[in-house]
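Visitor: Give me a model of this one.
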Amino acid sequence: MCRVRRMPIPMIRLPRAFFSALLFVVLLGPLSAQSPDSLISAKDLLNLKQLGAPAISPDGTRVVYTVRSIEESTANPGEYAYRTRIWMIPLDGIGGPRQLTRGDGSASFPVWHPSGDRIAFVRFEKSVPQIWVLPLGPGGEAFRITAIPNGATHPRWSPDGTKLLFSSTLTLSEVRDEFAQSPNAQTLSAWPDERPGRPKPSHDTATSASDKNETARLNGTREAERRWLDRREAAGNPRVLTRLEFIGDSDLAPEEEFTHLYVAPAEENAAAQLLTPGFLSADGAEWVNLPDGPRVVFSAESPGEIHPDRVLDRALWSVGLDGAAPRTILYTPNFAYTRPTASPDARTIAFLSDDLSLNSYGQTQLGVIAGDGTNRKILTAKIDRNVSRPKWSADGTQVYFTATANGGHPLFRVRADGSADPEVLTGVTNAIRAYDIGATHGIVVLSQAANPYELHRLTLATKEYRLITAHNSEWLRTKSISVPVRRQLTLSDNTKIDSWLIKPTFLEPGKKYPLLVAIHGGPHAMWGPTDAGMWHEFQFFASRGYGILFCNPRGSSGYGQEFQKGSFQNWGPGPASDVLAATDQACTEPWVDKEKLVLSGGSYGGYLAAWIVGHDKRFKAAVAQRGIYDLATFFGEGSAWRLVPYHFGGYPWQPFVRRLLDAQSPLSHAEHIVTPLLIEHGDNDRRTGTAQSEMLFRALKVLNRPVEYVRYPNATHELSRSGDPAQRIDRLLRFDEFFRRFIGE
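Guide: Reported below is the predicted structural model:
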């Protein structure tokens, strides 16, 4: 059985009405003798299963869900790929789970038909997703509904079960072509093209037999030259950039994309009807029933003729099946309304609300509104936390949701009429990763310190869990796990900091061990004792004989708006002092070797790791992953560039802001970095950009400092979470080897 260390169960510091939460910790059996096989290894990443998308059947007896695993290629041993399958299990767990989909293509987004006799889902074929339906009776065989060239995803059954709503993403050129074939073609003139002084490219960009002659006449008319240039641009050589959001997360993004909604009969190879033509990009669509018939509610850019790159507002829209244009049902300037979720009778919509004027420091709220746009109310005004994932109770009287809170992801519920304060159902020792709600029970993907992903049944009346799957617990049965212990610290300015300390998996009395201090990204991210994304990494280092310390410094989410705003114009000094104070506290443990401290962080955590070693020399070695090291350069090369105006109050060309950006850039303090530093980045990481890591590496090489630079081919900013499995294993082993060089082991 898994061996775990007991930890105190922390309560969420919320209003008294929330203190009714019942907190549970699963402890997995007796301790056993140490053996190499019981240690979590880097290769155990390949054993880890990620569960998601649970959905309870309409009759409340079954659950479908997804399992994402890493599979080795039979043709090319040593090469690995992610595969997602759909599984089904009785809600009571009796009889165990059954795998529903197989094959090389992944399957995801399972949704129940109202009758409960079939599911719709998304299957990927040659990387293109399409909607399929799988009958669940004897001999049922899946059949394909869509054959959309760009793919189809996010299926939703109509309330009567006769139609499927889905989405597909088109480029600007494809939207133009779509318009050219529609009676609304005249509305093309409303498109806010941002190409200064240049006519829009002609629609006639296809290669023709006359191209050679036209090329020979390039010194002819201006019209012929422009037509030649348009054809070259349409072929992607060169890529011409005119938009504000010209950088994506992994490549340049010269052309805008729009997600459109379609509806199709639930029949094999059905013809689809376009619901949202034009320059709206729809998200989170749901069916509603109104007196004038069924409609679809979705979130999209706010109304207007401003280029969508410059529009951050999101409105709720409604569209019918009669071909009429969509209309807004909820719009407020400087607000984003997202995640519309229909009530069981499809007459009321729950939604999420963000005040954009607060520049990412505001806390996401939950609201409800009638399907026709009337009777709006906010339900979570008393919770100073970011809420997410709304779902309705089976009787439509309550809305469930999760929130980031004090290092955890608890589950809440609130009455839909707003007549009572929200009630918290779970605590931070059991993080809810995904869930669904039935009449008497819920189904949750639970992340615990001893197991990062497993399916549990939640009894709504008693708030008790029951484990019903063993996708990870089976292989973890013989593994030894070290559980985080919460620590709290009050600083001299009265800032309160949560941290967690993980002991080495096997701790010998009287022996001292190195301590790895890990820093999360964001800066508005949050870690806690059940963080599934870091579970394997932390357990790997604990098994290698490290203690691990992580904390939520000022700027982290999960502690309210004021705490989150603590990093405004203060990316370096304040959060660094919090991390170092937590480190000082951890060093009072008798098993911590204060002469063997190492440091690591990713994204914003990479920034803060580099900042700390530029101002403090206690660490023997440090790793800065996919970080930001020159803030002014990041403004130009990173897809997350809005962090600069949001978090520093302006732009690099403004003198005060530029001085602040320079002062708080780790590159500006490179001369003071003497700690051995490993800089890691992915070749295709454009969220933060690679030029800054090159600049920091070059600076430290010129200064003749101990520095190494690791670049992973084809890797993006998601390397540590969903990147190539072999690269993920490589980075863990590489970090461990780098640390041991300098701590003398």
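Visitor: use CA for all of it now, contacts and neighbours both
Guide: Noted.
Visitor: For the protein, just list every one of the helices.
Guide: Assigned helices in the chain, in chain order: 172-180, 211-216, 222-234, 473-476, 532-543, 561-564, 573-586, 604-613, 631-637, 643-648, 655-663, 691-702, 719-722, 725-743 (criterion: DSSP state H).
Visitor: buried sites along the longest one?
Guide: If I follow you right, that is helix 725-743. Buried positions in helix 725-743, judged by neighbour count with 16 or more other C-alpha atoms under 10 Å: 725-726, 728-729, 731-733, 735, 738-740, 742.
Visitor: deepest of the helices of the chain, which one?
Guide: Of these, the one with the most neighbours on average (mean count of other C-alpha atoms under 10 Å) is helix 604-613, at a mean of 27.
Visitor: follow-up on the earlier one: so which of the helices of the chain comes closest to L91?
Guide: Nearest to L91 among the helices of the chain is helix 473-476; the distance by C-alpha to C-alpha comes to 18.3 Å.
Visitor: Does anything pack onto that closest one? Which helices or strands?
Guide: strand 451-459 (3 or more C-alpha pairs under 8 Å, 6 or more residues apart in numbering; DSSP states H and E).
Visitor: one more time with 7 Å
Guide: Of the remaining helices and strands, none touches helix 473-476 by 3 or more C-alpha pairs under 7 Å, 6 or more residues apart in numbering; DSSP states H and E.
Visitor: and the nearest residue to L241 once chain neighbours are set aside, what is it in contact with?
Guide: Nearest residue to L241, sequence neighbours excluded (C-alpha to C-alpha, 6 or more residues apart in numbering): P254, at 5.0 Å. Residues counted as contacts of P254 (C-alpha atoms under 7 Å, 6 or more residues apart in numbering) are 239-241, 243, 246.
Visitor: Also this sequence, please, to line up against the first:
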Amino acid sequence: MTSPYSDLNDFIALSRVDGIALSPNGERAILTVATLNRDATAYERALWSVPADGSGAPVRLTRSAKGESGVGFTGSGDILFVSARPDAAADKDPEAPQLWLLPAAGGEARAVTRLAGGVSSIAATASGSDVVVLAADLLASSDTLESDAKLRGKRKDKKVSAILHEGYPVRYWDADLGPAEPHLLALDLSELPETAVARAAVAPDAEPSYPADLPRPTDLTPAPGRTADTAGQALTPDASTLIVALQVRERRAGRFALVSVQVATGIQTVIVEEDGVDFESPAVSRDGTRIAYTRLVRSTPAGPEDVELWIAGIDGSDPRRLAADWDRWPTSIAFAADDASLIVTADHDGRGPVFRVPLDGPVEQLTHDEFTYTNVTVDTVSGDLVALRSSWVSPPHPVRIALSGEVTPLANPAAALEAPGSITAVEATAEDGARVRGWLLLPEGASASTPAPLLLWVHGGPLGSWNAWSWRWAPLLAVQRGYAVLLPDPALSTGYGLDFIARGWNSWGAKPYTDLLSITDAVEARDDIDETKTAAMGGSFGGYMANWVAGHTDRFRAIVSHASLWALDQFAGTTDHSQYWQEIFTAEAMEEFSPHHSVRDIVTPMLVIHGDHDYRVPIGESLRLWSELAEHHALDDGSTKHRFLLFPDENHWVLKPQHSVVWYETVFAFLDQHVHGAEWKRPELLG
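Guide: Next up, the predicted model:
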């Protein structure tokens, strides 16, 4: 049987689980499953139901060309999701996604909003109420849902796309911000009639009005500016109070404060706030009396600050820090079923375990396997958990976690995959004595007699870890083609403590670079690795490191640099969040560790890749890199050994399936040319 890793078209066609939600009674989990559409140019998402105890088989719940996502539950157990699927009750098909409800008792799904700008996401639900809070965008001049619809109609009719900005930022990741602003809207679904109400015909020239047969959303954040770009929110069980991390705007950026919003009145009260501190990821206890959250003092060039775990009363009273001697950074927070502890995930030693953090006592690691856990939800009936887990050889799949730590896989509509080759943990000792670890994926048959070429792959972030599956960065595709892949966690990586992060702070080209060389040395010393055939690659921060490596060593045969930082002074002022980058570097470090100063020293062939819609690392970085490579290294006739792969309509990651295929075809052709001496083969679809 042919492995799906052998053929790129087979790989992108694999079904993938990218979400999980647990019903209030704990009996079933709803999975969001993405599958490739007919022309292989996008993914369609559908909802599947599986028993939450590990028994039974998956049952598909939805099917539409537009797909479904963002699953939640009402307190009554009805399923909520967001979709742009056709609404039979509307005058015309919606252009924007709306909130839909699928009754727990069975029956057809129905749209429960009809917002002109659509619903961005389900922001919060309540365990004891049918009130839901939605994230939605409204035009800045709108004061009602009707005026928003009218203004949108005028812009559409006149084909106006211009945006007037009155503050910073103006874009984020791959999206231009504005002209609409983010709002939080409360929707009481107990007011939803059992059946759709017949409506009179509406004249074509009539003023827009919100449908009277649907519950009307209430704006909890009127005139928000960008303050409702939140850092998390949670409802009390009775849905009377929303606890939300709202922005306090400050010049080019802002800090997050915890705000209590009375859902019935919209009255806001700031309950946790400090200058120079971000409070994020609020979670509300099961009894509605307490909140948990993270506290992060703004970092400076002097060093990183810890991500602290705190708890307080629902009104912000009696705040206290938990687990003060635990220097792992929480990535998700939930109260346990009995409210006596928190269930927390965090990067840890190249994995992403689940931890139990008692409100009084030391942290306990609940899972001890080789996986990283995400989307963790607490079953309030049994106290168990459901989650997705993955590793570099196992895509995300649903599991149940008992209080004992025992893990039971749940039924999965996505087929299980057999990974090629093997995976092993590796480590080295850095120049300063620090332990540097990573994962080594070896192709089948790698041995002393047939050593494998090595591909050093550097992660992005830089605050991150190679500890979980990624459909975008898929090293098993390289393993299937005979490459050994090293996934290292150098200085700045998370999961090894604050001191390990601090080793690379304000000096990206120092210990992160020497850590990479140290662990590469250790792996190249193995007899199943061919140290004469090595290459390096990375994206984002990994692209920065690829550029730095290119200018500081000639040990690699080829270097692939994706969405990379090239000139730090230029990058810091053009990225979508410039204040952050400028406040974590000194001017001297930004100058000293900018890769562009070493362009004359580059001798290794480079493949430069970028998406024009990348606003985090703007295209100007690679345009300047490409220009300077040509300036210093092109031959008299303009030819060059370097290559530049540009995606005009992709962002930081390159997400369209057909472009992912082109990305890998180009990368592997480039690596094969320079690592194996193969003839350069231009991918067919590049013309």
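Visitor: picking that back up, got CSV for the contacts of P254 of structure 1, with distance to P553 of structure 1 and neighbour count too?
Guide: Output for the contacts of P254 of structure 1, formatted as CSV (distance: C-alpha to C-alpha, whole Å; neighbours: other C-alpha atoms under 10 Å):
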residue, distance to P553 of structure 1, neighbour count
R239, 41, 14
V240, 41, 15
L241, 38, 15
R243, 35, 18
F246, 32, 18
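Visitor: Filter the residues you listed down to the ones in strands?
Guide: The strands in this structure, assigned by DSSP state E, contain none of the contacts of P254 of structure 1.
Visitor: tell me which of the residues you listed is nearest to N289 of structure 1?
Guide: R243 (38.6 Å).
Visitor: quick one: R705 of structure 1 and L170 of structure 1, what's the gap?
Guide: 49 Å (C-alpha to C-alpha, to the nearest Å).
Visitor: do S73 of structure 1 as well
Guide: 32 Å.
Visitor: repeat for T66 of structure 1
Guide: For T66 of structure 1 relative to L170 of structure 1 (C-alpha to C-alpha), the value is 27 Å.
Visitor: So which of these two has more stuff around it?
Guide: T66 (25 against 19; other C-alpha atoms under 10 Å).
Visitor: nearest residue to that one other than its sequence neighbours?
Guide: Per C-alpha to C-alpha, 6+ apart, closest to T66 of structure 1 is I86, 4.6 Å.
Visitor: what's the answer for G510 of structure 1, then?
Guide: G510 of structure 1 sits nearest to W591 (C-alpha to C-alpha, 6+ apart), 7.0 Å away.
Visitor: Can you find the partner of that neighbour in structure 2?
Guide: Under the alignment (TM-score structural alignment), W591 of structure 1 pairs with D528 of structure 2.
Visitor: what's the neighbour count on that match?
Guide: 21.
Visitor: Quick one: closest of the helices of structure 1 to N386 of structure 1.
Guide: Using C-alpha to C-alpha, the helices of structure 1 put helix 561-564 closest to N386 of structure 1, at 9.0 Å.
Visitor: what span of structure 2 lines up against the closest one?
Guide: Using TM-score structural alignment, helix 561-564 of structure 1 pairs with 498-501 in structure 2.
Visitor: got it, and stretch 97-113 of structure 1?
Guide: Using TM-score structural alignment, stretch 97-113 of structure 1 pairs with 58-74 in structure 2.
Visitor: what sits against T553 of structure 2?
Guide: Going by C-alpha under 7 Å, 6+ apart, T553 of structure 2 touches no other residue.
Visitor: how about stretch 543-562 of structure 2, which residues of structure 1 does it hit?
Guide: The aligned range for stretch 543-562 of structure 2 is 606-625, by TM-score structural alignment.
Visitor: what about the matching stretch, how long is it end to end?
Guide: Using C-alpha to C-alpha, the two ends of stretch 606-625 of structure 1 sit 5 Å apart.
Visitor: what's the distance between that stretch and the middle of its chain?
Guide: Here stretch 606-625 of structure 1 is found 26 Å from its chain centre; the criterion is C-alpha atoms, centre = their mean, to the nearest Å.
Visitor: Tell me which residues touch F124 of structure 1, please.
Guide: So F124 of structure 1 contacts 105-107, 130 (C-alpha under 7 Å, 6+ apart).
Visitor: Take these and map them onto structure 2. Which survive?
Guide: Of those, the ones still in contact in structure 2 (both residues aligned by TM-score structural alignment, their matches' C-alpha atoms under 7 Å) are 105, 130.
Visitor: Which residue in structure 1 aligns with E27 of structure 2?
Guide: Looks like E27 of structure 2 aligns to T61 there (TM-score structural alignment).
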